[in-house]
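1. next input, structure requested:
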Amino acid sequence: MRILILLAALLLSPSLFAQITVHIKPNNQSYLSYEPIHAQVSITNQSGRPLTLRNTGNDSWIEFVVKNQSGRVVGQITPAAYAGTTIPTGETIRSSFLLNNHYDLALPGNYSVYAVARTPDQNGRQGTRSNQGYFTVNRGVPSWKAKVGVPGVAGDEREYRLIDFNNGNSPQLYIQVEDVKFSRMLACYSMGRNLSFRQALKSIDRENNLHVLFMTTPELYCYTVINTAGETVKRLYHKTAGSTKPYLHTHDDGSIVVANSILYDPEKEAEEQKKFHKLSEVPGGFEQ
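-> The predicted model follows:
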C-alpha cells in the first residue's frame, strides 16, 4: 500500500511530466581556437498548454554542461543569464547559444555539451536533459601572417593571420586578429568558402587594413577588407574579366582595388539570364 501511495505521488508530481523535449546540435563539427562556437537548441512543448520558460530566483531556465576530452566539466568563466521564452502548445522553438561567452573553449581538443532546460515548477536540481553534442577545437596553422601598427595609437600592434581550415562542412578561409601588446585575440571567423588550389592574395593599405582576395567558386572571387579591430568593413564578389584572373592593385596613394574583374551583382546576373531562351522555348522544327 505504501509503495502504491509513493508511486501515485510521483505520478502526480508536475515536475515529472514529460512537458518538454530538448535537442542540441553544435553548428559545426570542428572549430578554430577563439572562433565563436554556437549550439542550436530545439525545445518542443508537450505540456498541452502554452509554456513560458523563465529564470526563477538563482536558477536559470536553461544551462549547459560542457566536458573536455578527459570527461572533466569545463567551468564557467562568467555567469550565464538567458532571456526567457514562450512556446505555444505543441510547437518547437529553435535558438542559438554562444558557448564561448561563458566557457573557456580556446584549448584544442574534443568536447561534448548537453543542455538542461527547466519549466517554472522545476528547481536547479531538476530539468529535462538534451542529447549530447560533440565538437572539436583545433589550433590551426597560419598560411600567412603579418604585424601592423594601429593608426593613431602609439605602441599598439596587431597580427593578422590567414588560416585554411575545414570546419566539417567545407574548406574555409579564416582570419584571426590578435592584439600583440596584450596577447588577446580580437577576432577569429571564417571569411567564406575557399578553393585553396589558388592561393589567396593579400595586401595592407595605408590605414593598415588587410585586403584579401580569394576564390570562393570556380567563377567568383571574394574580396574582403578587415580593419585592425578585426571587423569586416567590406565584402564584395568579383568575376573574372577576360582570360586573366583578378588581382589586388595598390595605387601610389596606398589605396587598394581589385583589378581585372567585373563586380558581381546577383540581381543584374538574374536579369541577364532571363534574356536567354530555354531549349523548351525554341520554335518547333528548329534543331540545334
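
2. use CA for all of it now, contacts and neighbours both
-> OK.

3. give me the buried positions along the biggest helix by length in the chain.
-> Longest helix in the chain by number of residues (criterion: DSSP state H): helix 2-12. Under the neighbour-count criterion of 16 or more other CA atoms under 10 Å, helix 2-12 has nothing buried.

4. please apply the same query to stretch 79-96.
-> By neighbour count with 16+ other CA under 10 Å, stretch 79-96 contains the buried residues 87-88.

5. can you check stretch 113-126 too?
-> 113-120, 122-124.

6. which of the residues you listed lies closest to Ile5?
-> Nearest to Ile5 out of the buried residues of stretch 113-126 is Gln122 (CA to CA; 22.0 Å).

7. what residues does the closest one make contact with?
-> In this structure, Gln122 makes contact with Ser15, judged by CA atoms under 8 Å, 6 or more residues apart in numbering.

8. next, the structure of the following sequence, for comparison with the previous one:
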Amino acid sequence: MNLKHGWWGLLAAVACRMLVPGASAQIEMAWSLAHNRTVLMEPVRATVKISNYSGRDMDLTPRGNARLRFDVEDQPTSTVPTTGQPLVRRGVIIPNGDTREVEVDLLDAYRILKGQSYMLTPVLEFGGMRFMGRRLSLEVQPGLELARRDYGMPASGEARTVTLRQIHRGRTDQLFFRIDNSSTGFCLGVYELGRVIRYFVPRIELDRNGVFHVLHQTAPDRFLHSTFGYDGAPLGMTFYSAETASLRLVRDESGDVQVTGGTPFVEDPDAPGMLTAPALPPSHPYQVNIGELPLKGRPSPPRTAPSRKRTADEAVVW
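-> As a prediction, the model looks like this:
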C-alpha cells in the first residue's frame, strides 16, 4: 500500500508541474524600453504588450482585478522604492482574447535618482498568479555638461538652474535641456533636443518674459532654436539654416532674445506639417570657363578637334 500511494503521489506531482506552463500561457507579456540609455531625470518610457487568454476580462484600473508593476533593481536583490504615484495613469481594460499595449513612465512611479545601471522586470498580478516578463537593463547617465546658467536668488524660492547635457545614444550625440528649481532642489523637467554636433557651442539665454532660449547645431548647416517656459514647459522650436560663424543668439537692451544671422525653415504650403529649407542662391551665378578668358571685344577663335589618322593610312617615303 505504501508503494502504491508513493506512485500516486509522484504522478500527482508530475501532473501539477505539467499544468503550470498551461496556466502561464493564459497570459502573454512582452515589453520594451523606448531607450535603454537615458540621461538622469529623463522620463523612462516603456511599452508593455499584454495578451489575455485567461477566459475573463482584465481590468488594470486602480480598483480593477489586475495590477501591473516593475521590479527596479539598483543592486542584486535590492529594489528601489516607489514614489507613491500610480504606474498606469489611465484605465486599461483587456477583454478576453484581446491584446493591448500599455505605455508607462517608470520615473513617475519609481525613485530612479542615481546615475547607474538598473535591472527592470515587469510583474503582472492577475487571478491570484504573478506573470513576469523578461529582464532588461537600463543605463542612467548624468551626461556631459556643455552649458550651465543660474537665474534668480535661491532665497526667493523661484531660482532656476538650467543645463545642457549630452549623452551618446543611437550612434549619435544627443543634447538634453534640464531645468531645476535651485531653491527647492527639485528637477522640473528634462527634455531631449535631438542630435548635436559640437562645432558650435550651445547657447542659453533668458528673455524679459521668463522664457529660456536654447540654440544648438544639429548638422553642418542646420541649427535648432528651442524655447521653454520658466516652469520648464516646452514652448516651441524653429530650425535655421546658416553658417557656424554667422549665427547668434542675441539679447537686446529691452530684454528680448532673437536669432540673428540665419534663415528659418518654413512650412511647405503643399505639404502641411513638413518643413522646407530656405531657398539658396545658385551654386554658379556666372558661366564657368576653363582656360583663359577671351579678350573683350574680340571673339574667341573656334576650336577644331585635331584629325586622327591611323598609322596604316599614312604614306611611307623611302
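
9. closest to Val141 of structure 1 among the buried residues of stretch 113-126 of structure 1?
-> Using CA to CA, the shortest approach to Val141 of structure 1 within the buried residues of stretch 113-126 of structure 1 belongs to Val113, at 25.9 Å.

10. quick one on the thing from earlier: mean deviation, the helix or strand just after the longest helix of structure 1 versus structure 2?
-> Next along the chain after helix 2-12 of structure 1, taking DSSP states H and E as the criterion, comes strand 20-26. By mean CA distance after the TM-score superposition for structure 1, the fitted strand 20-26 of structure 1 averages 1.9 Å away from its aligned residues in structure 2.

11. show me what the following helix or strand past strand 20-26 of structure 1 is packed up against.
-> Per DSSP H and E, the first helix or strand lying C-terminal to strand 20-26 of structure 1 is strand 30-32. Counting contacts by 3 or more CA pairs under 8 Å, 6 or more residues apart in numbering; DSSP states H and E, strand 30-32 of structure 1 is packed against strand 133-138.

12. got the angle for the strand it packs on vs strand 20-26?
-> Relative orientation of strand 133-138 of structure 1 versus strand 20-26 (axes from the mean of the first three to the mean of the last three CA atoms, to 10 degrees): 20 degrees.

13. counting by contacts, list what strand 133-138 of structure 1 packs against.
-> Short answer (3+ CA pairs under 8 Å, 6+ apart): strand 133-138 of structure 1 packs on strand 20-26, strand 30-32, strand 109-117.

14. against structure 2, where does that strand fall?
-> The aligned range for strand 133-138 of structure 1 in structure 2 is 136-141, by TM-score structural alignment.

15. mind listing residues that contact that stretch?
-> Under the criterion CA under 8 Å, 6+ apart, residues 36-40, 114-121, 167 lie in contact with stretch 136-141 of structure 2.

16. in TSV, list those along with distance to Thr61 of structure 2.
-> Formatted as TSV, those follow (distance: CA to CA, whole Å):
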residue	distance to Thr61 of structure 2
Asn36	27
Arg37	30
Thr38	29
Val39	30
Leu40	29
Lys114	30
Gly115	32
Gln116	32
Ser117	30
Tyr118	27
Met119	26
Leu120	22
Thr121	20
Ile167	36
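
17. farthest-separated two in those?
-> For the contacts of stretch 136-141 of structure 2, and using CA to CA, no pair is farther apart than Thr121 and Ile167, which are 24.6 Å apart.

18. how near is the alignment partner in structure 1 of Gly115 of structure 2 to Tyr82 of structure 1?
-> Using TM-score structural alignment, the equivalent of Gly115 of structure 2 in structure 1 is Pro108. Plainly put, Pro108 of structure 1 is 27 Å away from Tyr82 of structure 1 if you go by CA to CA, to the nearest Å.

19. Ser255 of structure 1 too?
-> 44 Å.

20. skip the chain neighbours and tell me the closest residue to the equivalent of Ile93 of structure 2 over in structure 1.
-> Alignment note (TM-score structural alignment): Ile93 of structure 2 maps to Thr85 of structure 1. Among residues not flanking Thr85 of structure 1 along the chain, Leu53 sits closest, at 5.3 Å (CA to CA, 6 or more residues apart in numbering).

21. so what's the one you found up against?
-> So Leu53 of structure 1 contacts 61, 84-87, 118-120 (CA under 8 Å, 6+ apart).

22. make it 6 Å
-> 84-85, 119 (CA atoms under 6 Å, 6 or more residues apart in numbering).

23. and what of Thr82 of structure 2?
-> 109-111.

24. on that earlier part again, and the contacts of stretch 136-141 of structure 2, which are buried?
-> The buried subset of those (16+ other CA under 10 Å) comprises 36-40, 117-121, 167.

25. which among these gets closest to Gly185 of structure 2?
-> Leu40 (14.4 Å).

26. over in structure 2, tell me which residue corresponds to Arg184 of structure 1.
-> Aligned partner of Arg184 of structure 1 by TM-score structural alignment: Phe186.

27. same question, Leu213 of structure 1
-> Residue correspondence to structure 2 (TM-score structural alignment): Leu213 of structure 1 is matched to Leu215.

28. so that match touches Arg222, yeah?
-> No - taking contacts as CA atoms under 6 Å, Leu215 of structure 2 lies outside contact range of Arg222: 10.7 Å.

29. lovely, talk soon.
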